[in-house]
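Participant: Provided below are the primary sequence and the corresponding predicted coordinates.
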Amino acid sequence: MQLITSLRYNQPFAIAFVGAGGKSTAIFTAAKQLLTAGRQVPSQKTVLLTTSTHFSAWQADQADHHLILVNEEDVRNLRKNLPSGIVLLTGKRDSNLLGGLSQRLLDDLHQLAESQQLPLLIEADGSHMHPIKAPAEHEPAIPGFSQVVVVTLGMQALGKPVGLEWVHRPEQFCKLSGLRPGQEITAEAMVKAFLSQEGGLKNIPRSARRIALLNQADTPELQGIAGRIAEMLIPAYQAAIISSLAPVSGRAQPKSNETVTGEDAIHAVVEPVCGIILAAGGSRRFGQPKQILTWRGEPLIRHVAKTALRAGLDPVIAVLGDAMKEIVPSLKDLNVRIANNERWMEGVSTSICTGLAGLREDVGGAVFLQADQPQIPSQLVKSLVEAHRTTLGPIVAPQIDGMRGNPVLFDRETFPALSGLDGDWGGRALFSHYPIQWITWHDPKVLIDIDSPEDYRKFLEAFPETEEVA
């Protein structure tokens, strides 16, 4: 997976990068990938890079063009003669630093980017090459027009002592994290600093998408710890990316016309994934709603909801229709949102649309669960989510003995197509239109569902009352 894919880049917008531990690397990596993007991300002929603070002078070598902007006339000339490739736009050079642009010039540059439908990437603070930092009083200088803010952190700082060698502004970092000088930097301290309004969240525009970039996760151990940190950062951040981006280090870096993929540098993308329980259909053959048939002392739908919650899905939505009033009490005291599908008789597509309606923009995918499959283990649901985090693939589904099973995870990329289904077409209608990431599962019992009283009898035989579902 590429960095631009993990950022959910699907149209030109302004992205500000702040923090430490790979900020400049991330900017140039994203810029190079935008010029050679593929199916999921539209490619660009020109990518604009700039800074509201400063760039190190040697970093100009990473761009195809470096132009100095001093006044509005320079921006007008840029508009008339816009070069292709990575275009770095800074103020004048002072010793080994390239100056940042004034707010007026940043606004003019943003207007240019919007009018030409170009990405604008902005470095909005400095870290002096440290893996972790705390912002100064005047930092970060994030432009108010930024639509995405990426806050970076280097996992190399984990376990290191708080001091000038590893931390930019260690005194301020101590205030944010609760540590004392010389103490070991812990995952908890990183989270505390990242969640502080005077730390990671400082000066981020209210409307901007917030993304944590946990870089330098170069070993499986660091990737595991970064995963736990990422879970704690949601929902303050809409997403957390775990990466090992190769550092930008002088003239050895390729320019945009050389092959740069960044593949395998992104280990995972942690985003909220919701659970949608499809439970609107009628089932009067049982003498009562199928959803509230009892198994192991509880209604079937309650088992399914508890599985979704144990798997960490958020939010969990139960789409009800027929016999809604009879089913709702089965979900009492659970953190489950009820969605009423008044058109349930028109087919399962209406339940899919009802479940997707009103989802938060930060939801990265949806797991669709069937109300008549309470035996599905939460570990299977977790496996779907974990697989999706490594690819952001459009569809992730279990495969059992060569057959497709449930539940199925659909990435937010597919939501428009799912919402366009009609009649009794379910998500399987999309399988021929998107690549599928299969997860092998070795328990054929997860294929069982309950469509008739005879199915229910066989289900109870297959799953005795004394066993537990993980």
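Facilitator: Alright, I've got the coordinates. These figures come from a predicted structure and were not determined experimentally.

Participant: please count neighbours and contacts with C-alpha atoms only from this point.
Facilitator: Will do.

Participant: and after the strand or helix carrying residue 307, which helix or strand comes next?
Facilitator: For residue 307, the element it lies in under DSSP states H and E is helix 300-310. Note on helix 300-310: by DSSP H and E, the next helix or strand toward the C-terminus is strand 316-320.

Participant: pasting the second one now:
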Amino acid sequence: MGAADADRRAGADRRHAGGRGRQRPGAQRRPGPRPPARRRRRPRPMIALEQCATLVLAAGASRRFGADNKLLAEIEGRPMVEHILMRIAALPFAQRLAVVDDLEGPVAGIARRHGITPVLSPDAATGMGASLAAGAKALGSESAAVFVLLGDMPFVPAAIFAALAARLEDPVSIARPRTPQGPGHPVLFARRHFSALAGLEGDSGAGAVIAAHRDHLDWVDTTETGCIADFDTTAALAAWRGSV
């Protein structure tokens, strides 16, 4: 074999080896198997409800409601306060507390019936700050955050709790619902604010803590009227009863 023949043979071998697995121009590529469809996952809260406490403020005088305890006024066949207590009893919170002004009173009894621990606020008559402080001091180490709720708001929707928890990611440490009518409840506070809540006095409520940390506040916009519907007066309760 001459040198020219050897060169042609070597070139042919190289073309043959290099052509393995290559697609010829114009040839149609067969589609491969499709990857399995991925299921969309729901967004997880940054803090799980199992890491959160709930603190229901159910003490203090009903000054605008008259002589009766408004929390015991009947709504849909139950005492007003029982609605929110049942709501939190049905969710997997780390702690469930209700601040009361009498550990042997009817509100404390309703709380115990639903597995919620009543906490005494001996200075409840001085204002909401005293009740908040009493409840905050009872929070355990297992709670990374606390939902502050009002006992006279029976229609808070269950879904708002996870929505608020989803916002609690550094630097956000306070989350609150916001409706077209204004801010609502519950308000979620990260553990870093527990000491400030425990230091409240008199009628200085959670608003003082929120105002001091506005840079760490985030909102959950909602049209749920249950986040703002409360019954401060007998007229408000009568109006609601007349509308249903």
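Facilitator: Nice, thanks for sending it over. Remember, predicted model here, so these are calculated numbers, not experimental data.

Participant: who touches residue 339 of the first structure in this structure?
Facilitator: For residue 339 of the first structure, the contacting residues are 317-320, 354-355, by Cα atoms under 8 Å, 6 or more residues apart in numbering.

Participant: what lines up with it in the second structure?
Facilitator: The alignment partner of residue 339 of the first structure in the second structure, by TM-score structural alignment, is residue 119.

Participant: that older thread, got a quick ChimeraX command for the buried subset of the contacts of residue 339 of the first structure?
Facilitator: Selecting only the buried entries of the contacts of residue 339 of the first structure in ChimeraX, with 16 or more other Cα atoms under 10 Å as the criterion:
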select :317,318,319,320,354,355
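
Participant: tell me the secondary structure for residue 146 of the second structure?
Facilitator: At residue 146 of the second structure, secondary structure determined by DSSP: H, G, I helix; E, B strand; the rest coil is strand.

Participant: what about the counterpart of it in the first structure, how many neighbours?
Facilitator: Taking TM-score structural alignment for the superposition, residue 146 of the second structure sits opposite residue 366 in the first structure. Applying other Cα atoms under 10 Å, we find 27 residues neighbouring residue 366 of the first structure.

Participant: ok, now how distant is residue 366 of the first structure from residue 224 of the first structure?
Facilitator: Noted for residue 366 of the first structure: a distance of 24 Å to residue 224 of the first structure, by Cα to Cα, to the nearest Å.

Participant: for residue 356 of the first structure, same thing?
Facilitator: 31 Å.

Participant: the more surrounded of these two?
Facilitator: Neighbour count, other Cα under 10 Å: between residue 356 of the first structure and residue 224, residue 356 has more, with 22 against 13.

Participant: just checking, that one touches residue 416?
Facilitator: No - the criterion here is Cα atoms under 8 Å, and residue 356 of the first structure misses it with residue 416 at 9.5 Å.

Participant: mutual contacts of the two, please.
Facilitator: The contact sets of residue 356 of the first structure and residue 416 do not overlap (Cα under 8 Å, 6+ apart).

Participant: the strands in the second structure, which residues?
Facilitator: Using DSSP state E, the strands assigned to the second structure run over residues 52-57, 74-75, 78-79, 95-100, 117-120, 145-150, 174-179, 182-183, 187-190, 217-221.

Participant: who wins for proximity to residue 244 of the second structure among those strands?
Facilitator: strand 74-75 (10.7 Å; Cα to Cα).

Participant: quick one: the closest one to chain centroid distance?
Facilitator: Distance, stretch centre to chain centre, for strand 74-75 of the second structure: 26 Å (Cα atoms, centre = their mean, to the nearest Å).

Participant: what's in contact with that strand?
Facilitator: By Cα under 8 Å, 6+ apart, the surrounding residues in contact with strand 74-75 of the second structure are residue 80.

Participant: what range does it cover in the first structure?
Facilitator: Using TM-score structural alignment, the residues of the first structure aligned to strand 74-75 of the second structure are 294-295.
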